[in-house]
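# This is the structure alone, sequence omitted:
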């Protein structure tokens, strides 16, 4: 289903899955492929107030109605084929992704945070469940969906569980354009806060930031994300050919994670993302 999700870069850091409302406008192809490439301005680490520019590749498609898509460095595969005639889409499948936060000191612009040391790459493996419905509010072609993903690091980095509930609404403005809004949150286990947000006395001495050990005291929501997306077809139809897209996203760090000196002193609770790019649907 939903070919234009692969064109949107919200899944970089805002962690919002993207859908397109255009699928009901024509008979579905059972196999499709969309390739996208964009440029995004993102925080240099989670909680940073410095930004860097990075490329945004994206792939999405389906083979005999079994969908797959990337969201940043993560891959999702929907094992339930989308063959419903009533616009209902049940989503169940595995996901695997990599987390590169602070794995390179060169990408961390704040000297104090860089002095905390380099972290290991996390490999988050798990699954997702969701449900979507086409033709809900504004027209027969809009789409409202909800999804929950659950992953765990298996590479020995943060070694924690991450739960991400999300809800999205997308609607076409015409056959050439669409807009969408998405809301999600990230719930993490104790080890995640301990790994990314706590500061040991040794790290405090090296960085000049005060020691901090509260982020790993308990599980909790680390941030909430809001994203607005839009697209415009250069080919005259958002279901085929070239499409331009743009994205603006805002995330708010929460609780003990926001109170960590990594965020409250060296960074900011307010996290912004902007992206523009182009995609092609075959």
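Nice, thanks for sending it over. Predicted model, so just to flag it, every value in this text is computed and none were measured.
# going forward, measure contacts between C-alpha atoms and count neighbours the same way
Noted.
# Need the three-state assignment for the residue lying farthest from the centre of the chain.
Within the chain, the residue lying farthest from the chain centre (C-alpha atoms, centre = their mean) is residue 205, at 34.1 Å. Under DSSP: H, G, I helix; E, B strand; the rest coil, residue 205 falls in the helix class.
# how far away is it from residue 115?
Distance from residue 205 to residue 115, counting by C-alpha to C-alpha, to the nearest Å: 10 Å.
# the helices in the stretch 51-200 of the chain, which residues?
111-114, 190-196 (DSSP state H, counting those that start in this stretch).
# got CSV for the ones you listed, with mean neighbour count too?
Listed next are these as CSV, based on neighbours: other C-alpha atoms under 10 Å:
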stretch, mean neighbour count
helix 111-114, 19
helix 190-196, 21
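# second one coming, line it up with the first:
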């Protein structure tokens, strides 16, 4: 299910739109209603730029009602308001996105002692939308799928009061009626408020933590590569219990890699998840 590709979405803030769910590539009726629900145990960095990791539960759901698709992946919700076509075809994607950004909202969740002395951040509510194009029936069969999207969301809660652009490409293919694999690549470009909030160190924070004063700007924040897989334990991909898992690598760049909070950790970020889902 989409929980796989979205495993990093319930990390501190976000990730790319995930690969398509199993039903998107195996359903005989792309406008038929379906629902997949599940939960995973995810391993995530303590904060963006950390090299300390912890475990957290991550819920997920994906479904289609009257041809309109929705996705809940941890702290991220999106809806595709344009119905897909039937069979191997091109389709346009567009709809709203909402993300709850939990990056550095609790000192207790941060193992690095100097970063834990920095000010806590509030919970940011990021709202926006995405547009894209997809093609079903690309390489391996009539059911594999390629998708390219770009999304934008803006913090409406006043925490970082800035926006995030995220271009994404993904590819999914069924290996059989019981197995599916997906790959995706994405990047994030953020506005100045984001860098100032999560990667800068103010003079007061520097005096308290011993870190140098640092002012981060906006721009290219990271690129990401990910892989996900689904294996049916009962039934097949269109119904029954499924084992789901995924792994994601993220590389921070620019001011975001140079920030003292990242220098105490790592530019290289790994995220993973393993769980169960049920489709019906």
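That came in fine, so what should we check first? Note that this is a predicted model, so its numbers are computed, not measured.
# Now the TM-score, please.
The TM-score (TM-score structural alignment, normalised by the length of the second structure) is 0.94; 275 aligned residues with a C-alpha RMSD of 1.5 Å.
# Nearest to residue 86 of the first structure, out of the helices of the stretch 51-200 of the first structure?
When the helices of the stretch 51-200 of the first structure are compared by C-alpha to C-alpha, helix 190-196 sits nearest residue 86 of the first structure, at 40.7 Å.
# average gap between that closest one and the second structure?
Here helix 190-196 of the first structure, set against the second structure after superposition, deviates by a mean of 0.7 Å using mean C-alpha distance after the TM-score superposition for the first structure.
# Where in the second structure does that helix align, residue-wise?
Helix 190-196 of the first structure corresponds to residues 192-198 in the second structure, going by TM-score structural alignment.
# what does stretch 121-138 of the first structure give?
With TM-score structural alignment as the criterion, stretch 121-138 of the first structure aligns to 123-140.
# now the matching stretch, how far from the chain's geometric center?
The chain centre lies 11 Å from the centre of stretch 123-140 of the second structure; the measure is C-alpha atoms, centre = their mean, to the nearest Å.
# which parts of that stretch are buried?
Buried residues in stretch 123-140 of the second structure, counted by 16 or more other C-alpha atoms under 10 Å: 123-132, 134-138.
# cool, and stretch 79-98 of the first structure?
Buried-residue list, stretch 79-98 of the first structure, by 16+ other C-alpha under 10 Å: 81-83, 87-98.
# Now, those that are in strands?
Among the buried residues of stretch 79-98 of the first structure, the ones falling in strands (DSSP state E) are 88, 89, 90, 91, 92, 93, 94, 95, 96, 97, 98.
# ok, so of those, who is nearest residue 195 of the first structure?
residue 98 (15.6 Å).
# Not counting sequence-adjacent ones, nearest residue to that closest one?
residue 123 (4.6 Å; C-alpha to C-alpha, 6 or more residues apart in numbering).
# correct me, but the one you found touches residue 155?
Yes: counting by C-alpha atoms under 8 Å, a contact exists between residue 123 of the first structure and residue 155, whose distance comes to 5.4 Å.
# Which members of the buried residues of stretch 123-140 of the second structure occur in strands, if any?
Reading strands off these with DSSP E, I get 124, 125, 126, 127, 128, 129, 130, 131, 132, 134, 135, 136.
# got the residues you listed as JSON lines, with distance to residue 186 of the second structure columns?
Shown next, in JSON lines, are those (distance: C-alpha to C-alpha, whole Å):
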{"residue": "124", "distance to residue 186 of the second structure": "21"}
{"residue": "125", "distance to residue 186 of the second structure": "21"}
{"residue": "126", "distance to residue 186 of the second structure": "18"}
{"residue": "127", "distance to residue 186 of the second structure": "19"}
{"residue": "128", "distance to residue 186 of the second structure": "17"}
{"residue": "129", "distance to residue 186 of the second structure": "16"}
{"residue": "130", "distance to residue 186 of the second structure": "14"}
{"residue": "131", "distance to residue 186 of the second structure": "14"}
{"residue": "132", "distance to residue 186 of the second structure": "13"}
{"residue": "134", "distance to residue 186 of the second structure": "15"}
{"residue": "135", "distance to residue 186 of the second structure": "18"}
{"residue": "136", "distance to residue 186 of the second structure": "20"}
